[in-house]
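Visitor: predicted coordinates and the sequence they were generated for:
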Amino acid sequence: MDSNLRGKVAVLTGASVGIGLAVAEGFAAEGVNLVLGARQRERLEQVAADIAARHGVRAVPVTCDVATMDGVAALVDAANQQFNGADILFNNAGTGSNETIMEAPDEKWQAYWDLHVMAAVRLARGFVPSMKRRGGGAILHNASICAVQPLGYEPIYNVTKAALMMFSKNLATEVVKDNIHVNTINPGLVLTPDWVKTAKQLTQDAGGDWEGHLQQVADEFAPIRRFATPAELADFIVFLCSERASYSVGSTYFVDGGMLRTV
C-alpha cells in the first residue's frame, strides 16, 4: 500500500529510542524527511545520521526538552528553518511515574503536566500554522492505555495521559477545518529499553531473570501474552499519519494486545 508520504516532513519528540526511534525508522522507510527531538545529544545525533544514511532522507537532530517553552521553540524553529514547517507531528515524549497521591509533591505533578500536556499544547501552537500553509497535516499524540485503564502505582502518569487524550480530542475539532487530522494512540505493553531496564533492576537480587519477569507481566495483563515490538506500533502510527487515514479525526486507537478490559 502506497502511503503517499514521500517528501513529507515529520517532527517526532522522544525520537532517539524506543517507540520514537521505531516510528522515525518507519517514516524514513516511506521517504519522509525528519526533525528529531530528544534530550540526549550524542545518541540523537547518531540516530539521525544513521537513519539518513540508510534511507536517503534528511534527518535533522534537535537536542531539546519539550517540557519547556525553550525546548518547543527550538524544535519549531529547526523545522521552519530547514523545511519551512512540517506536515506531520508525532507527540511522543513522555515517561512513567511511581508515587502515591498522598505523598507526591506539587513539583512532580507539574513536571509531568508540562511533559505530557503542555508540550502537546505548545507544539500544536508551534506547528499548526505551518501545516495550514502547506495545505494540511496530521498530528498524533502518544498517550497510553493508562489514560482509561490506570495502573495503581503511577497516578500522575494516568492523570496526565488522560488529559492528553482529551486535549487531542479538542484540538481535532478545532483544526479539522484546516485539513489537519488529529488523533491519539493508546499503546499497551511495548518492549522499550525502559521496560528492560526496570525488569533488570527488579530481578537483580532474585536471580536476574528479567525476561521471565516481563513474561509474567505479559501473562497478567495482555491476552496476547507478549509485549509488542516498537516496530509493530510504528507500522500503525505511520498509517494513521498518512492520507490513507484521512477520515480519522479525533479518534483514539488502542494497540494493546487485548489489554483493555472494556469495549
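Guide: Structure received.
Visitor: only C-alpha atoms for contact and neighbour calcs from this point on.
Guide: OK.
Visitor: if I look at R244, how far off is E99?
Guide: 41 Å (Cα to Cα, to the nearest Å).
Visitor: here's the one I want to compare it with:
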Amino acid sequence: MDLGLTGKIAVVTGGSIGIGLAVAEGLAAEGADVVIVARGQERAEAEAARIAAANGVRAVAVAADVATAEGTQTIIEATKAFGGADILVNNAGTGSNETIMEAPDEKWQSYFDLHVMAAVRLSRGLVPHMKAKGGGVVLNNASICAVQPLSYEPIYNVTKAALMMFSKNLATEVIGDKIRVNCINPGLVLTPDWKKTARQLTADTGGDWEGHLQTVADVHADIKRFATPEEVAHFFVFLCSDKASYSVGSTYFVDGGMLKTV
C-alpha cells in the first residue's frame, strides 16, 4: 500500500527513543525525510544517521528542549532550512509522580510547558509552512491517562487532557487550510522509561522487573501485555498518510483494551 509519504518532511519530537523513534523509523520506511528532535544531541545524531542509511532518506537531528520557547524556535528555524514541515508529531513527554496537595507550582508549570506549550508553539511555528505547501498533518501524542487517569500522576493526567483538547481546537482552526490534526492516546507501551521504572521498583525484591510489568499489563490491559513502540507507530504513520484523509479532529485509543468506557 502506497501511503503517499515519499518526500514528505516530518518533524518528530522526542524522536531519539521510544515511541518517537519508532514513528521516525516508520515514516522514513515509507519514504519521508525526518527531523529528529531530542535534548541529547549525540543520540539524536546517531539515530538520524542510522535511519537515513537504512531507508535512503534525509534525516537530520535537532538538539532542543521543546519545553522552552527558545527550543521550539530552534526547531522551527531548522525545519525551515530543511524545506518546511509537511508533518508534525508532538511526541515529547514523560510521566510524573506526585500528589496534588504536595506538588509545587513549578512542577505543574514544567509539565504544562512540556506537554502543552511545546505543541502550541511548534504548531504556531510550523503550520504556516504546511499551509504554504498546500496542507499537512499534526499528530499529538497524549495518553489514555487523558481520560482514564492513574492516581499517582495527576499532573501528567491533567496536562495530557489539555493536549487532547488543544488537538480538537487546532483541528477546527486549520482544516480549511487542508491541515489535518488528530490526537493519539496510547495505553501501555514498553518504552525504556517503563523498563527503567520497573527495574527500580523491583531492585530490593529480587529484580524481577519483567514480572512486575506483566502484573501491570494483567491488571490494566485486556490484551495482557504491553505494546511495542513499533505497534503504536504503525498507527501514527497511517494517520500521517493520504489513506487517513477523512480523519480530522479525533482522538484515537491504541491501548489493548485498557480503556474501560465506550
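Guide: Here it is on my side, so go on. The shown structure was predicted, so the numbers you read here are calculated from the model rather than taken from an experiment.
Visitor: overlay them and tell me the TM-score.
Guide: Once superposed, the chains reach a TM-score of 0.99 (TM-score structural alignment, normalised by the length of the second structure), with 262 aligned residues with a Cα RMSD of 0.4 Å.
Visitor: can you show me the strands along the stretch 151-263 of the first structure?
Guide: Taking DSSP state E, counting those that start in this stretch, the strands of the stretch 151-263 of the first structure run over residues 180-187, 252-255.
Visitor: likewise the stretch 1-150 of the second structure?
Guide: Using DSSP E, counting those that start in this stretch, strands in the stretch 1-150 of the second structure cover 9-13, 33-38, 59-63, 87-90, 136-141.
Visitor: so can I have JSON lines of the ones you listed showing mean neighbour count and distance to V216 of the second structure?
Guide: Listed next are these as JSON lines, based on neighbours: other Cα atoms under 10 Å; distance: least, Cα to Cα, whole Å:
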{"stretch": "strand 9-13", "mean neighbour count": "28", "distance to V216 of the second structure": "27"}
{"stretch": "strand 33-38", "mean neighbour count": "28", "distance to V216 of the second structure": "28"}
{"stretch": "strand 59-63", "mean neighbour count": "23", "distance to V216 of the second structure": "34"}
{"stretch": "strand 87-90", "mean neighbour count": "28", "distance to V216 of the second structure": "26"}
{"stretch": "strand 136-141", "mean neighbour count": "26", "distance to V216 of the second structure": "21"}
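Visitor: among the ones you listed, which is nearest F226 of the second structure?
Guide: strand 136-141 (17.0 Å; Cα to Cα).
Visitor: can you tell me what sits against that closest one?
Guide: The contact list for strand 136-141 of the second structure, computed with Cα atoms under 8 Å, 6 or more residues apart in numbering, reads 85-91, 119, 123, 127, 130, 163-164, 167, 178-186, 236, 239-240.
Visitor: mean deviation, that strand versus the first structure?
Guide: Here the mean offset of strand 136-141 of the second structure against the first structure after fitting is 0.3 Å, by mean Cα distance after the TM-score superposition for the first structure.
Visitor: packed most tightly, which of the strands of the stretch 151-263 of the first structure would that be?
Guide: Highest mean neighbour count among the strands of the stretch 151-263 of the first structure (mean count of other Cα atoms under 10 Å): strand 180-187, with a mean of 24.
Visitor: after superposition, how close is that one to the second structure?
Guide: Its aligned residues in the second structure lie a mean 0.1 Å from strand 180-187 of the first structure after superposition (mean Cα distance after the TM-score superposition for the first structure).
Visitor: so how much does the longest helix along the second structure differ from the first structure once superposed?
Guide: Ranked by residue count under DSSP state H, the longest helix found in the second structure is helix 154-174. Taken over the aligned residues, the distance from helix 154-174 of the second structure to the first structure averages 0.2 Å (mean Cα distance after the TM-score superposition for the first structure).
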